[in-house]
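# Below: sequence and its predicted model.
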Amino acid sequence: MKKNKVWLVTGAARGFGFEIAKAVLESGDMLIATVRSNPQVLENALGNHKNLKVALLEITNEASTKDVAKQAIEYFGRIDVLVNNAGYGLLSAVEEATDAEVKANYEVNVFGLLNVTRAVLPYMRKQRSGHVINLSSVGGLTGVTGWGLYGSTKFAVEGITEALATELAPLGIHATTVEPGFFRTDFLDGSSLTRSENIIEDYKDTVGAMRDYATQVNKKQPGDAVKLAQAFIKLANSESPPLHLPLGKDTLVYFKAKMDSFYSDIEIWNDTITGTDHEDAL
């Protein structure tokens, strides 16, 4: 028989987080769902489920993350699955965004994720089991025009998760990074996406075109968030979960194009690449 798991999902008020929260409860598992405000709204939206506890969390506040992890243990006794979902997008040319805009994005998408992870891992290490699932993006696999700065936060999540997986494996804990493509959520709305205040005319044909596209494609993206949530349930119940889980055909297209270009560069520059070692290392 399936053993019920205890999940902690950040950013559960909307988008991926909300759909994952619904799927977790429908599966029979238990859930700590975090929000920044108005917990009763989410409780009502999820049907005031008996297996649900909604907790207030500010992921940029380390004390808040420790408090939520403690609440989860006190309420359910353990944490089996951590889903670091909370985050937001920044649409901007690399040059356009201010120092403050970039730092704010990193504060949530990277340092906030680390705060929550550090708060939860002591409990997973004690129980010698668990699964950390970090939300990345297709933009964490390859640079995309207009999304370079946001994507760089997800590149950081990729590197953190890859190292984390090797560090946690001997302790019986898994780590996975999930890379969704373009899914039909509220990600492109003002609630989940910021745009740089500064706009440079020279980028109108590249980043400007992406801004227009983001507006036009909103709520028309190919990915189905409900199906994504089911993929998370399958992932959490796998005995041998992958380190990377790209979701959406568009993600594979972007990644393949990057790798094809990467391998082409290696082939063309192979002599230079292999010619930089010391003679005694040959």
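Alright, I've got the coordinates. A quick note: this is a predicted structure, and the numbers were derived from the prediction, not measured. Numbering: from 1, shown residues only.

# switch to C-alpha atoms for all contacts and neighbour counts from now on
Fine.

# List the buried residues of whichever strand or helix holds residue 255.
Taking DSSP states H and E as the definition, one finds residue 255 inside helix 249-268. With burial defined by 16 or more other C-alpha atoms under 10 Å, the residues of helix 249-268 counted as buried are 250-252, 254-255.

# tell me which of the residues you listed is nearest to residue 223?
residue 250 (8.7 Å; C-alpha to C-alpha).

# what's the closest non-adjacent residue to that closest one?
Distances taken as C-alpha to C-alpha, 6 or more residues apart in numbering place residue 181 nearest to residue 250, at 5.9 Å, with adjacent residues excluded.

# pretty sure the one you found is in contact with residue 138, am I right?
Yes. Residue 181 is in contact with residue 138 according to C-alpha atoms under 8 Å; the separation is 5.1 Å.

# And the residue nearest to residue 250, how close does it get to residue 212?
18 Å (C-alpha to C-alpha, to the nearest Å).

# Neighbours of residue 184, how many?
Using other C-alpha atoms under 10 Å, residue 184 is surrounded by 19 other residues.

# err, residue 224, not the other one
Neighbours of residue 224 using other C-alpha under 10 Å come to 14.

# Contact partners for the residue nearest the centre of the chain?
The residue lying closest to the centre of the chain (C-alpha atoms, centre = their mean) is residue 135, at 1.5 Å. Applying C-alpha atoms under 8 Å, 6 or more residues apart in numbering, one finds that residue 135 lies in contact with 83-85, 157, 177-180.

# want to try TSV for the residues you listed, with distance to residue 65, secondary structure and neighbour count as columns?
Shown next, in TSV, are the contacts of residue 135 (distance: C-alpha to C-alpha, whole Å; DSSP: H, G, I helix; E, B strand; the rest coil; neighbours: other C-alpha atoms under 10 Å):
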residue	distance to residue 65	secondary structure	neighbour count
83	13	strand	27
84	12	strand	24
85	14	coil	23
157	18	helix	23
177	20	strand	27
178	22	strand	24
179	24	strand	23
180	25	strand	24
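
# Out of those residues, which is nearest to residue 280?
Of the contacts of residue 135, the one sitting nearest to residue 280 (C-alpha to C-alpha) turns out to be residue 157, at 36.5 Å.

# Next one for the comparison:
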Amino acid sequence: MRENNMAEGSAAGTADSNQKTWLITGVTSGLGKALALAALPHMRAAGGGAIVQMSSQGGRMSFPAAGSYSAGKFALEGWSEALSGEVAPFGIRVLIVEPSRFRTEFNSAGVLNWAGKKGEYDGVVGAIRQDMAAADGAQEGDPERAAEVIRRVLELPEVPLRLPLGAEAVANLSRTYEENLAALEKMKEYSVAADFPGMKAAQRAFRQGASAVTPAEPA
């Protein structure tokens, strides 16, 4: 099993974030992907394995002060979803873990990256900054229990692509999915009107049983 848990927290308004903040986000995300790719030849040779990508509830939703952090997690999730379809024929599973707050050092003063502040956004992100700092040592999530849950899920006959961790993540992501589905339905009439009249929706290859592809024999 290969676990990718490379990340650095950043609490700043999107307009406050500087180039260093975005560079750190991109580098940590990129290193995690590189390590996962490095493990793939060994997993293919072994005939299976599991890649656990530590994302966040912030990889499926975002909010003020979490823009750069969520950008990295959104990218990780999109990349991991594509990867899961590519490696499934080799018996390799990909699990994207989406935790809420867990009692690690993530919210500690030495880890949480406070980007430069612009006074005009204090009313929007100030309370969120304070909340994130105050959570240090008081997070409801237990890292040891989380590890055990991940282990149990990986032993299931059908491993899901995504695993929210923690009651807050379940509540927030449930609300996010419901709101997104409602918005999709509300805008559906406008959305489909953009196609040429009389055209049927495309049947893309990635929706036609890609997991059943037989891998090529090694040279």
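Perfect, I can see it now. Not measured: the values here are computed from a predicted model.

# rewinding a little: over in structure 2, tell me which residue corresponds to the residue nearest to residue 250 of structure 1.
For residue 181 of structure 1, the aligned position in structure 2 is residue 100, judged by TM-score structural alignment.

# dump the residue contacts of its match.
Contacts of residue 100 of structure 2 by C-alpha under 8 Å, 6+ apart are 56-57, 141, 164-169.

# before we move on, what about residue 83 of structure 2?
By C-alpha under 8 Å, 6+ apart, residue 83 of structure 2 lies in contact with residue 94.

# which SS state does it fall under?
Three-state call for residue 83 of structure 2 (DSSP: H, G, I helix; E, B strand; the rest coil): helix.

# Spell out which helix or strand contains residue 11 of structure 2, please.
strand 10-11.

# Does residue 163 of structure 2 belong to a helix, a strand or coil?
What three-state DSSP gives for residue 163 of structure 2 is strand.

# Chain neighbours aside, what residue packs nearest to it?
Spatial nearest neighbour of residue 163 of structure 2, excluding adjacent residues (C-alpha to C-alpha, 6+ apart): residue 97 at 4.8 Å.

# Verify the contact between the one you found and residue 164 for me.
Yes. In this structure, residue 97 of structure 2 is within contact of residue 164 by C-alpha under 8 Å, at 5.9 Å.

# Common neighbours of the two, please.
residue 56.

# Dump the buried residues of helix 249-268 of structure 1 into a markdown table; add distance to residue 271 of structure 1 as well.
Shown next, in a markdown table, are these (distance: C-alpha to C-alpha, whole Å):
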| residue | distance to residue 271 of structure 1 |
| --- | --- |
| 250 | 34 |
| 251 | 32 |
| 252 | 30 |
| 254 | 28 |
| 255 | 25 |
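
# Return the member of those residues nearest to residue 89 of structure 1.
Nearest member of those to residue 89 of structure 1, counting by C-alpha to C-alpha, is residue 251, at 17.0 Å.

# my read: that closest one touches residue 136, true?
No. Because the distance of 11.5 Å does not satisfy C-alpha under 8 Å, residue 251 of structure 1 is recorded as not touching residue 136.

# Which residue ranges of the stretch 1-150 of structure 1 form helices?
15-26, 39-45, 62-76, 99-106, 113-127, 148-168 (DSSP state H, counting those that start in this stretch).

# average distance between whichever helix or strand comes after the helix holding residue 255 of structure 1 and structure 2?
Per DSSP H and E, the first helix or strand lying C-terminal to helix 249-268 of structure 1 is helix 270-274. When structure 2 is overlaid, helix 270-274 of structure 1 sits 1.3 Å from its aligned residues on average, using mean C-alpha distance after the TM-score superposition for structure 1.

# what's in contact with helix 270-274 of structure 1?
So helix 270-274 of structure 1 is in contact with residue 266, going by C-alpha under 8 Å, 6+ apart.

# For it, grab the matching residue range in structure 2.
Counting by TM-score structural alignment, helix 270-274 of structure 1 falls onto residues 188-192 of structure 2.

# Make TSV out of the contacts of residue 135 of structure 1 and add distance to residue 278 of structure 1.
TSV is the format used below for the contacts of residue 135 of structure 1 (distance: C-alpha to C-alpha, whole Å):
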residue	distance to residue 278 of structure 1
83	44
84	43
85	45
157	33
177	36
178	39
179	38
180	41
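
# quick check, nearest of those residues to residue 194 of structure 1?
For the contacts of residue 135 of structure 1, the nearest to residue 194 of structure 1 is residue 85 (17.1 Å; C-alpha to C-alpha).

# quick revisit: from residue 141 of structure 1, how far out is the residue nearest to residue 250 of structure 1?
Separation of residue 181 of structure 1 from residue 141 of structure 1 (C-alpha to C-alpha) stands at 10 Å.

# What of residue 246 of structure 1?
Residue 246 of structure 1 is 9 Å from residue 141 of structure 1, by C-alpha to C-alpha.

# Comparing those two, which residue is more hemmed in?
The residue with more neighbours, out of residue 246 of structure 1 and residue 141, is residue 141; 21 against 18, by other C-alpha under 10 Å.

# What residues does that one make contact with?
155, 179, 255.

# ok, now with 7 Å
Contact partners of residue 141 of structure 1, counting by C-alpha atoms under 7 Å, 6 or more residues apart in numbering, are 155, 255.

# What of residue 161 of structure 1?
Contacts here follow C-alpha under 7 Å, 6+ apart; on that basis residue 161 of structure 1 touches 175-177.

# And it, what's its match in structure 2?
Counting by TM-score structural alignment, the partner of residue 161 of structure 1 is residue 80.
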